[in-house]
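J.: My questions are about this predicted structure, shown below with the sequence.
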Amino acid sequence: MHIIRALLPGLFNKGVNYLFPPVCGNCDCAIWDNAGICPNCWKDLTFISGACCKLCGYPFELSHGDDLVCGECLKSPKKFDQCRAALVYDVFSKDMIIGFKHADKTYLRALFTQWLSLCGQDIINEADFIIPIPLHRRRLLKRRYNQAGLLAQGVARLHHKKYTPDLLLRTKNTSSQGQFSMSGRWRNVRNAFVLNSKFKDEIYGKHIVLIDDVYTTGATLDSCARTLKNAGASTVSAVVLARVTKE
């Protein structure tokens, strides 16, 4: 009897997958398990590993040591202490991430959470708080969920860390960053975030880890980190799903 009960969930899931096969989160073709992505799409993804900027995580083609800093960080230092990204944001990963963000493909969270955990394990292990980049309440009502919140919650559960989605508040209903130039992105998110007053006595001297989906210029992470540092946080790090790289 115990063996039958143990087998039932697996048999049920196989039956559901047979009648309603899961689909690839990128190309929408049917797949025979819940991996999230089919093998053909998987092989085209570029994961970031090896040498990278010790501050922003920008990947380098060649390794010349562990303390390398990219030209952008030397020219314009960020307020966050370090950032790591799981993969490159390109034509092969773009549709998958946009689908997760805007097209209700929330089933990809389990897979994305694993990727975030692998690329940012050292950072996450030292975290006192795991928080998402917050959405403005109007944007949240329209979208119905915060994709960064889903990722942050998954990472916090996986690492048994404190998930605090309302530690930062977005008080400025900023326009989408995609429509701005590089300098425009920085202006767009300037002073867009504030610390939730109920946490003002809890974050002093703490290590806070921000979770987001895509790193483009670092403007949003920088603005959040500035707010947290001004409120007393000692370290602000970030782990993102993907980042834009220059050709």
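T.: Yep, it's here.
J.: Please make it C-alpha for all contacts and neighbour counts, starting now.
T.: Will do.
J.: List the buried residues of the lengthiest helix in the chain.
T.: Counting by DSSP state H, the longest helix found in the chain is helix 2-19. For helix 2-19, burial by neighbour count (16 or more other Cα atoms under 10 Å) applies to Asn17.
J.: for comparison:
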Amino acid sequence: MKEQIKKVYHLALNILLPPRCSGCGNPTIGIHIFCGKCWSKVHFIQKPCCHHCGMPMPYDIGSPTCVTCLTVAPPFEAGRSATRYDGMVRDIILKLKHCDATYLPPSLAGWMAQAGQDFWDKTDYIIPVPLHRWRLMRRRYNQATLLARALSQRLNLPLLTNILIRSKLTESQGRKTRQERRKNVQAAFAIQDPKGLLTGKHIALIDDVWTTGATLEACTTALKKGGVEKVYVLTLSRVVKE
């Protein structure tokens, strides 16, 4: 009976307030966040890609590892991203970060769950990349936490939000080079784990955008210093330079 009431409620709600595309604002069918036209502008990352960091490759080069990872292997075990950071995805991430579009994560988490499907049977906890407390007060929410929470609920995996902290208020990473980004976030993260929950565990580290990987690598380093055995990185999108 409860399920029938819920179906009637959602049907009535869709009639009174029809769902609209998060991209262009036109009506959409069902629970989809995009209309067909905007959906075609979402560029999902597919194989071939680096088996270590997940960077898409233009073609199969015969090696499963990209040049960057061969030169300096990142500290995490593997990384994946659902989409490229361009077009429609860039627009909705900016809405999520700056325009209070907090209704988006449950839908976006579906994309991320698919992208990280090789991680979930090995994951003990999901942890978001944290904001510094002052930045969190100003923004009021952390978009990485919203995505991580939606993933946790979808996958029935425990979420930890107060163990990995941003202990240093850093400058904005925007417009910084790769080396400047690494220097900026060096020693910016710390672990508060008095109960030893992380010791020997495997963590899925969640963020919205992967630019150079400097923040993700700094978080991974902090997690492993705190006793984590393996870290799998997953982001909604990734900056891909052709």
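T.: Looks like it arrived, so ask away. Since this is a predicted model, take the numbers as computed values, not measurements.
J.: returning to that earlier point: tell me the residues of the second structure aligned with the next helix or strand after the longest helix of the first structure.
T.: Reading on from helix 2-19 of the first structure to the C-terminus, the next helix or strand found by DSSP states H and E is helix 39-42. Mapped onto the second structure using TM-score structural alignment, helix 39-42 of the first structure spans residues 36-39.
J.: Now do the strands in the first structure.
T.: Along the first structure, counting by DSSP state E, strands occupy 82-88, 129-132, 168-170, 193-195, 207-215, 235-243.
J.: Would you reformat those strands as a markdown table and include mean neighbour count?
T.: Listed next are the strands of the first structure as a markdown table, based on neighbours: other Cα atoms under 10 Å:
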| stretch | mean neighbour count |
| --- | --- |
| strand 82-88 | 24 |
| strand 129-132 | 25 |
| strand 168-170 | 20 |
| strand 193-195 | 20 |
| strand 207-215 | 25 |
| strand 235-243 | 26 |
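J.: Map Gln52 of the first structure onto the second structure.
T.: One thing to correct before we go on: residue 52 of the first structure is Cys, not Gln. For Cys52 of the first structure, the aligned residue in the second structure is Cys49 (criterion: TM-score structural alignment).
J.: The closest residue to that match other than its chain neighbours: neighbouring residues, count only.
T.: Spatial nearest neighbour of Cys49 of the second structure, chain neighbours left out: Pro56 (4.0 Å); criterion: Cα to Cα, 6 or more residues apart in numbering. As a burial measure, Pro56 of the second structure scores 22 neighbours (other Cα atoms under 10 Å).
J.: list the contacts for Pro56 of the second structure?
T.: Residues in contact with Pro56 of the second structure (Cα atoms under 8 Å, 6 or more residues apart in numbering) are Ile45, Gln46, Lys47, Pro48, Cys49, Cys50, Val240.
J.: among those residues, which ones are buried?
T.: For the contacts of Pro56 of the second structure, buried by 16+ other Cα under 10 Å: Ile45, Pro48, Cys49, Cys50, Val240.
J.: Out of the residues you listed, which comes closest to Ala12 of the second structure?
T.: Distance to Ala12 of the second structure, by Cα to Cα, is smallest for Ile45 among these, at 36.5 Å.
J.: show me what contacts that closest one?
T.: Counted by Cα under 8 Å, 6+ apart, Ile45 of the second structure has contacts Pro56, Ser81, Ala82, Thr83, Arg84.
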